[in-house]
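In: make a model of this:
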Amino acid sequence: MTTAQPQTLPSRQIQFLFTVALASLLILGSARIMLDNLKNNQNPFLRLLHLTKRDYKVVRLPVNVSDDEVIEDGCNVFEGKWVWDNVSFPVYGESCPYLVKQVTCRRNGRPDSFYQNWRWQPHACQLPRLNALKLLEVLRDKRLMFVGDSIQRGMFESMVCLVQSVIPEGKKSLQRIPPRKIFTAEDFNATIEYFWAPFIIESNSDNAINHTVRKRLVRLDSIAKHGKQWEGVDILVFESYIWWMYKPQINATFGSPYDVREYNVTTAYRLAMETWANWIETSIDPNTQKVYFMSMSPTHLWDWEWKPGSHDGNCFNETHPIQDPSYWGTGSNLHIMETVRDVLSQLQIDVTFLNVTQLSDYRKDGHTSVYGERRGKLLTKEQRLNPKTFADCIHWCLPGVPDTWNEILYAHILKDYRSKRNKLSPAPL
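Out: Just a heads-up that it's a prediction; the model follows:
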């Protein structure tokens, strides 16, 4: 009987097993070191993952702007008519969270909503529809600021409502830092802002909250304080009219802050515009900034202007635009319009004049009337029964007329963007 002898492993197998065991220990050790470093955030790969927006720059392709998205050369978008459109308009509703009570007419009791469904149609071309995402891309890393009075604030709120619906919740915000309001689109690093300056130049009505004063006083040669907050803004949109129209004369200083005199309003307005123009020429870089000036927003205080035979009515209870293409109401001052044109024509820096006055003059139906606020409070039932005294035929309901102003502004912004991009692009070989 033979006994089985134990078998011994060849030396090569022993060497192989030893190598595997050593490699396993090295792998386990390296893994342990890596885990420890991960906990301490010292691993280079982890640091790469934790880079912030400031640590890298994303290369983005230019925004494509097609021919049908800009105003055609030679086409006057300010000449046209209002057409009924209850399919495309309104673009947004009163549920937009950034509207103030002053402009939410339906919510405040207005029985009709017709004023929301009129679309401006130029005679010779099409007005491009506002594309919110495209506008935000053009505004990426930029500031758009509206400067002026409460009419301009309405335009600001209109613009915010036109774009805010495409921005996810948590990625948009509105800050109130008087005299500014700042809407931020976080993912685009863009802001749409409003700056309270009812006369553009400095005045005793510059407090954005408490600006009701018994005697208005403007400083016709003072703008530096305001200008500091406009410096570096990429797109500036100015407007100033209705606050000048309170009385035929206005108290003002020019030269000495202590020499208060009574000026004719049209004279004072020209001096103020010249002060503004000087700031534009000394403070704006036309290579990086763009300036627009809105023409005056008309009023509809007397309905005998469009309704022959009437004596004491106004914009109250109006539901349709004026159809007479030659209509020009007394609420639009031609001397002020001429002053603006004269000053802009002498500027060495290009400022685009957005002449929205006549197209808005047709819209006697678009005002807040008795469905707005007076001194921060909604009108009472008793006040609404007295539209002759309490109807507001100056401010506009939203959605409404200011949305069209923004569509025109949008078309110009796209046109300016494409023009600048074409200048920067190398010519084809």
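
In: only C-alpha atoms for contact and neighbour calcs from this point on.
Out: OK.

In: let me know whether residue 81 touches residue 126 as I believe.
Out: No - between residue 81 and residue 126 there is no contact, the gap being 11.9 Å when judged by CA atoms under 8 Å.

In: residue 213: what secondary structure?
Out: With DSSP: H, G, I helix; E, B strand; the rest coil as the basis, residue 213 sits in coil.

In: please name the nearest non-neighbouring residue to it.
Out: In space, and not counting its chain neighbours, residue 213 is closest to residue 205: 6.8 Å by CA to CA, 6 or more residues apart in numbering.

In: that neighbour and residue 351, how far apart?
Out: 26 Å (CA to CA, to the nearest Å).

In: do the same with residue 417
Out: 15 Å.

In: quick revisit: helix, strand or coil for the residue nearest to residue 213?
Out: coil.

In: tell me the contacts of it?
Out: 198, 211-213, 216-217 (CA atoms under 8 Å, 6 or more residues apart in numbering).

In: out of the residues you listed, who's nearest residue 229?
Out: residue 198 (15.0 Å; CA to CA).

In: which SS class is the closest one?
Out: Going by three-state DSSP: residue 198 is coil.

In: that one - nearest residue in space that isn't next to it in sequence?
Out: Per CA to CA, 6+ apart, closest to residue 198 is residue 149, 4.1 Å.

In: residue 206 is in contact with that neighbour, correct?
Out: No - judged on CA under 8 Å, residue 149 makes no contact with residue 206 at a distance of 9.8 Å.

In: and for the two, which residues touch both?
Out: Jointly contacting residue 149 and residue 206 under the rule CA under 8 Å, 6+ apart are 196-198.

In: list only those of the residues you listed flagged as buried.
Out: If you count burial by 16 or more other CA atoms under 10 Å, the buried members of the shared contacts of residue 149 and residue 206 come out as 196-198.

In: let me have those in JSON lines, extended by distance to residue 140.
Out: Shown next, in JSON lines, are those (distance: CA to CA, whole Å):
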{"residue": "196", "distance to residue 140": "24"}
{"residue": "197", "distance to residue 140": "26"}
{"residue": "198", "distance to residue 140": "28"}
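
In: what's near enough to touch residue 103?
Out: With CA under 8 Å, 6+ apart, residue 103 has these contacts: 154, 368, 372, 395-398.

In: quick one: which of those is nearest to residue 294?
Out: Using CA to CA, these come closest to residue 294 at residue 154, 12.9 Å.

In: contact partners for that closest one?
Out: Neighbouring residues of residue 154 by CA under 8 Å, 6+ apart: 103, 396, 398, 402.

In: element containing the third one, please.
Out: Here residue 398 is covered by no helix or strand, with elements defined by DSSP states H and E.

In: show me what contacts it?
Out: 94, 99, 103-105, 116, 154, 158.

In: with the second one instead?
Out: By CA under 8 Å, 6+ apart, the contact list for residue 396 reads 103, 151, 154, 366-368, 402.

In: another one to check against the first:
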Amino acid sequence: MGKDQPSYSFTKKFLPWSFYCIIPIAIFRLYFYPLHLVPQSTTDQLPNTQHTVITFSSSSINREEKRVFETPCDFTNGSWVHDKMGPLYNGTACATIKEGQNCIAHGRPDLGYLYWRWKPNQCKLPRFDPHTFLQLLSHKHLAFVGDSVARNQLESLLCMLSTVSVPNLVYRDGEDNKFRRWHFASHNVSISVYWSPFLVKGIEKSKSDNLNKLYVDYVDERWAADLDQIDMIVLSFGHWFLHPAVYFEGDSALGCHYCPGLNHTEIGFYDVLRKALKTTLKTITERTGSNGNVKDVILTTFAPSHFEGDWDKAGACPKTKPYKEGEIFLEGMDADMRNTEVEQVEEAKENAKQFKGLRLEALDVTRLSLMRPDGHPGPYMHPNPFANGIQEHVQNDCVHWCLPGPIDTWNQIMLEVIRRWEGQSRREE
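Out: Prediction:
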């Protein structure tokens, strides 16, 4: 017994201390990690609870999509930011570019203008997806109607779409093939261009008569006669109204713009442009309503030119970078023409509410185009203009746009307009 005395004494002292240590540890464990005494039936419902969370998340996305469609992104305000990705297509490989806009092939040395993208202030503008565009326009006919800027936008679109599908030229007519049609067999999409610089009936100036003649209350039937064959129409005009012209309304002369020596009242061109657009949109609305066809109408707003010098001298539009925010403002004639066009579209929207299936939208590109003085062909509207040094006379194009170039953004935004329309149609079904 004597030998076991120390062991007994140690055990007697150790056990109480062990007990005292275990108690606070147990309390600590229960406090921070309580036991989940949940019946088995409740545990079986956990997957359903998880499914409820997923459903809630999905409905949130649907509500967000609905909000986006109901309050469309304002693409008019933003800035040009540098973009390493560059253009969607290779200008030298696109067969549908008009020669005068093929700046790279004509030797333009600076290519920095290709690496900018438009970034709206309050939303994101996705990169153009040619597959999506063709899918949305499947089995439809899209027509660009207007002046050479309308043709410029058309050729930009053809180049972007040709990266995934080959367009076949199926119709051509008129001087300089001003009336053409392409067909994308992959999606049965037809895209046409109709030359109509005033949208209304007009007689263009000639070498013998330097005055245009416009009949503001008659639409140009060269395109309007095909309205029942067109599903979507893109209108673009403005620059031809700056030229000298005589205007007619009804059976009498309305006045003129810059016609010295003639017995007509000088009335400028703003009111005439408004009348011409009103006649155009009224005709589309009435003819669409009378035959019940679904029609989508987009008006591309006026795109400013960037002449800083004489059109026939080197350096007419010399800039090689976009304007930054605050460097230039939309004002004067550019603002007035843009505002007139937007106002007429909004008025036409109200008038079209009585006709189901007629949708109108202004593709407001005036400001974002104003900020791109670097995007024009300039002297590179002709091949290698300085191969023999700087000549006394060098013709410059500071109106149209290089391809690829800033005008590609117009079609990028147009795709978003069409996407929104498609989203609205799905909700209404």
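
In: quick revisit: and the contacts of residue 205 of the first structure as TSV, adding distance to residue 120 of the first structure?
Out: Listed next are these as TSV, based on distance: CA to CA, whole Å:
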residue	distance to residue 120 of the first structure
198	27
211	34
212	35
213	37
216	36
217	38
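
In: so which of the contacts of residue 103 of the first structure sit within helices?
Out: residue 154 (DSSP state H).

In: which pair of the contacts of residue 103 of the first structure spans the longest distance?
Out: Top of the distance list for the contacts of residue 103 of the first structure (CA to CA): 154 and 372, 12.6 Å.

In: related to what we said a few turns ago, may I see the PyMOL selection of the buried members of the contacts of residue 205 of the first structure?
Out: For the buried members of the contacts of residue 205 of the first structure, the matching PyMOL selection, counting by 16+ other CA under 10 Å, is:
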select buried, resi 198+216+217
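
In: what two of the contacts of residue 205 of the first structure are the furthest from one another?
Out: Farthest-apart pair in those is 198 and 213; separation 12.9 Å (CA to CA).

In: the closest residue to residue 38 of the first structure other than its chain neighbours: neighbouring residues, count only.
Out: Once flanking residues are discounted, residue 38 of the first structure sits nearest to residue 46: 7.0 Å by CA to CA, 6+ apart. By the criterion of other CA atoms under 10 Å, residue 46 of the first structure has 14 neighbours.

In: alignment lookup: residue 232 of the first structure to the second structure.
Out: Residue pairing (TM-score structural alignment): residue 232 of the first structure is matched to residue 229 of the second structure.

In: residues contacting that match?
Out: Residue 229 of the second structure is in contact with residue 141, counting by CA under 8 Å, 6+ apart.

In: run the last query once more with 10 Å
Out: Applying CA atoms under 10 Å, 6 or more residues apart in numbering to residue 229 of the second structure gives the contacts 140-143, 293.

In: pull out the buried positions in stretch 181-196 of the first structure.
Out: Applying a neighbour-count criterion of 16+ other CA under 10 Å, one finds 181-186, 188, 190-196 buried in stretch 181-196 of the first structure.

In: still on that earlier bit, right, and the residue nearest to residue 198 of the first structure touches residue 237 too?
Out: No - between residue 149 of the first structure and residue 237 there is no contact under CA atoms under 10 Å: 11.8 Å.

In: shared neighbours, those two?
Out: Joint contacts of residue 149 of the first structure and residue 237 (CA under 10 Å, 6+ apart) are residue 194.

In: what kind of secondary structure is residue 194 of the first structure in?
Out: When classified by three-state DSSP, residue 194 of the first structure comes out as strand.

In: likewise for residue 334 of the second structure?
Out: Classified using three-state DSSP, residue 334 of the second structure is helix.

In: how close does it get to residue 77 of the second structure?
Out: 16 Å.

In: more neighbours, these two?
Out: Ranked by neighbour count (other CA under 10 Å), residue 334 of the second structure and residue 77 place residue 334 first, with 19 against 15.

In: next up, the contacts around the residue mapped onto the residue nearest to residue 198 of the first structure from the second structure.
Out: Counting by TM-score structural alignment, residue 149 of the first structure corresponds to residue 147 in the second structure. For residue 147 of the second structure, the contacting residues are 178, 193-199, 235-240, by CA under 10 Å, 6+ apart.

In: now the first structure: which of those match?
Out: Retained in the first structure (both residues aligned by TM-score structural alignment, their matches' CA atoms under 10 Å) from the contacts of residue 147 of the second structure: 193-199, 235-240.

In: give me the element the residue opposite residue 369 of the second structure in the first structure once aligned is part of.
Out: Under the alignment (TM-score structural alignment), residue 369 of the second structure maps onto residue 360 of the first structure. According to DSSP H and E, residue 360 of the first structure maps onto helix 357-361.

In: likewise for residue 154 of the second structure?
Out: helix 148-161.

In: do residue 12 of the first structure as well
Out: Assigned by DSSP H and E, residue 12 of the first structure falls within helix 11-39.

In: do residue 291 of the first structure as well
Out: Per DSSP H and E: strand 290-294 holds residue 291 of the first structure.

In: which helices and strands does that strand pack with?
Out: Judged by 3 or more CA pairs under 10 Å, 6 or more residues apart in numbering; DSSP states H and E, strand 290-294 of the first structure is in contact with strand 143-148, strand 235-238, helix 334-345, strand 351-354, helix 401-424.

In: any idea of the angle it forms with helix 401-424?
Out: Computed by axes from the mean of the first three to the mean of the last three CA atoms, to 10 degrees, the angle separating strand 290-294 of the first structure from helix 401-424 equals 150 degrees.

In: average gap between strand 290-294 of the first structure and the second structure?
Out: Superposing on the second structure places strand 290-294 of the first structure at an average distance of 0.6 Å from its equivalents, by mean CA distance after the TM-score superposition for the first structure.

In: what span of the second structure is that strand aligned with?
Out: Structural correspondence for strand 290-294 of the first structure: residues 296-300 of the second structure, per TM-score structural alignment.

In: quick one: distance of that stretch to the chain centre.
Out: Mean-position distance between stretch 296-300 of the second structure and its chain equals 11 Å (CA atoms, centre = their mean, to the nearest Å).

In: how many residues are close by residue 24 of the first structure?
Out: Neighbour tally, residue 24 of the first structure, other CA under 10 Å: 12.
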